[in-house]
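>>> okay, predicted coordinates and the sequence, questions at the end:
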Amino acid sequence: MPQSAPVIALGDLNDPRVLRLLDDHLADMYATSPPESVHALDVSGLQHPDVTFWALAEGEQLLGCVALKQLDARHGELKSMRTDAAARGRGFGRLLLEHVVAEARARGYTRLSLETGAEDFFRPARALYARYGFLETEPFADYALDPNSVFFTLELVS
């Protein structure tokens, strides 16, 4: 029987598969960055009304997740983008990023920003963001300068 196509849908923050993926995400963040430089959201942060969380699945297999936080009526922040370790290298990070950019445009945002790590572990993510037109910028929202963080912004034009 053929495998179903990957689908991005609102994620269930009570789903054990989602919780495992988020636990893996936070574990990697704390393994690669000092605690004061980890800005990943835990489940309670993802449950905030200003945050929308999606999961990417193929059949019963959870492949990744991503969130979009509304900073104000025109500015969103990409949060918690993660591809399961077993699913890396198949273009799912690209699918998640394209989904969030499309959603930000649909919401009328003029800017989409993100924070990611400066360590080598985050090099593939930084390269992906750059390929999609994100440019390095100064800290935004409540962030402060941090040698372990890199900040990106994508200007969204209609």
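Nice, thanks for sending it over.

>>> for the rest of this, base every contact and every neighbour count on C-alpha atoms.
OK.

>>> for Q47, grab the count of nearby residues.
13 (other C-alpha atoms under 10 Å).

>>> show me what contacts it?
Shown in contact with Q47 (C-alpha atoms under 8 Å, 6 or more residues apart in numbering): L13.

>>> how close does it get to L95?
23 Å (C-alpha to C-alpha, to the nearest Å).

>>> same question for D15.
Taken as C-alpha to C-alpha, the span from D15 to L95 is 21 Å.

>>> so between the two, which is more surrounded?
The neighbour comparison of D15 against L95 (other C-alpha under 10 Å) goes to L95, with 15 against 9.

>>> which parts of the helix or strand that that one is a member of are buried?
For L95, the element it lies in under DSSP states H and E is helix 92-106. Across helix 92-106, burial judged by 16 or more other C-alpha atoms under 10 Å covers 92-94, 96-97, 100-101, 104-105.

>>> try it against this one:
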Amino acid sequence: MTPLFYALIAPDDPALAALIARHAAHSAAHYPSDSNHNEDGAALAAQGAVMFAGRGGPAGPVLAMGGYKPIGPDAAEIKSMHVAEAARGQGAGAHILGLILAHAHAAGLRRISLETGSLPASAAARRLYARAGFVTCPAFGTYRPDPMSIFMTRTL
């Protein structure tokens, strides 16, 4: 596959809509609705999220995405990490995560946390986060403990 082109993208950019929908469909296929915490582009934009996209060409389709939203004066939460099946296994997720961590650090944030699924469908995501220095933690923010969720965090 051709290398992806990575850049900041507005959370509500229509180019993200298809991948956001695939992300939500993946979650819905594996987790009950009360354990899904996906947000659409409009909700992410309203919360001040910073998003990155990996495109298949300078103006090609978005094949990888991820971002973060502020959850406190020096903390953020990773949101909407997803790589299209066609781009998996090529480092796109790790690249997007690296962009998120670098941007959040440069923005003066000290901690970044996330919620991901506990089932095998989310095993690759959990491995990616662990390799990047995330460790499990209790539920944070407005989350409640849920056996379908794994909460992770790391300092920046």
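Sure thing, it's come through. Predicted model only: the values in this text are computed from it and were never measured.

>>> what residues does the helix ranked longest in the first structure touch?
Criterion DSSP state H: the longest helix present in the first structure is helix 16-32. Contacts with helix 16-32 of the first structure, where a contact means C-alpha under 8 Å, 6+ apart, come from 11-13, 38, 40, 42-43, 55, 62, 64-65, 80, 82, 84, 119, 121.

>>> same thing but at 10 Å, please
11-13, 35-43, 54-56, 60-65, 80-85, 116-122, 148 (C-alpha atoms under 10 Å, 6 or more residues apart in numbering).

>>> what subset of those is buried?
Buried among the contacts of helix 16-32 of the first structure by 16+ other C-alpha under 10 Å: 11, 13, 37-41, 54-56, 62-65, 80-84, 116-118.

>>> can you pull the contacts of the residue nearest to T155 of the second structure when sequence neighbours are not counted?
Spatial nearest neighbour of T155 of the second structure, chain neighbours left out: R111 (4.4 Å); criterion: C-alpha to C-alpha, 6 or more residues apart in numbering. Residues near R111 of the second structure by C-alpha under 10 Å, 6+ apart: 71-72, 74-77, 101, 104-105, 153-156.

>>> tell me the spacing between the residue mapped onto R111 of the second structure from the first structure and Y132 of the first structure.
Matched to the first structure by TM-score structural alignment, R111 of the second structure sits across from R111. In this view, R111 of the first structure and Y132 of the first structure are 13 Å apart by C-alpha to C-alpha.

>>> shared neighbours of those two, anything?
101, 154.

>>> quick check: I8 of the first structure touching G59?
No - with contact defined as C-alpha atoms under 10 Å, I8 of the first structure does not count as touching G59 (11.2 Å).

>>> out of these two, which sits in the busier spot?
Using other C-alpha under 10 Å as the criterion, I8 of the first structure and G59 rank with I8 on top: 18 against 12.

>>> now name the helix or strand holding that one.
strand 7-10.

>>> how about T142 of the second structure, what's its match in the first structure?
Using TM-score structural alignment, T142 of the second structure pairs with D142 in the first structure.

>>> L128 of the second structure touches A94, doesn't it?
Yes - with contact defined as C-alpha under 10 Å, L128 of the second structure counts as touching A94 (6.8 Å).

>>> residue closest to the middle of the second structure?
M81 (2.5 Å; C-alpha atoms, centre = their mean).

>>> spit out the contact partners of S37 of the first structure.
29-30, 116-118, 143-144, 146-149.

>>> what about 8 Å?
Per C-alpha under 8 Å, 6+ apart, neighbours of S37 of the first structure: 146, 148-149.

>>> aligned partner of it in the second structure?
With TM-score structural alignment as the criterion, S37 of the first structure matches S35.

>>> next: D50 of the first structure.
Match for D50 of the first structure (TM-score structural alignment): G48.

>>> wait, its match sits on G72?
No - using C-alpha atoms under 8 Å as the test, G48 of the second structure is too far from G72 to be in contact (11.8 Å).

>>> in terms of neighbours, single out the busier of the two.
For G48 of the second structure versus G72, neighbours defined as other C-alpha under 10 Å are more numerous around G48 (14 against 11).

>>> and the closest residue to the more buried one other than its chain neighbours, what helix or strand is that in?
Here the nearest residue to G48 of the second structure in space, its sequence neighbours aside, is K69; by C-alpha to C-alpha, 6+ apart that works out to 6.0 Å. Assigned by DSSP H and E, K69 of the second structure belongs to strand 62-72.
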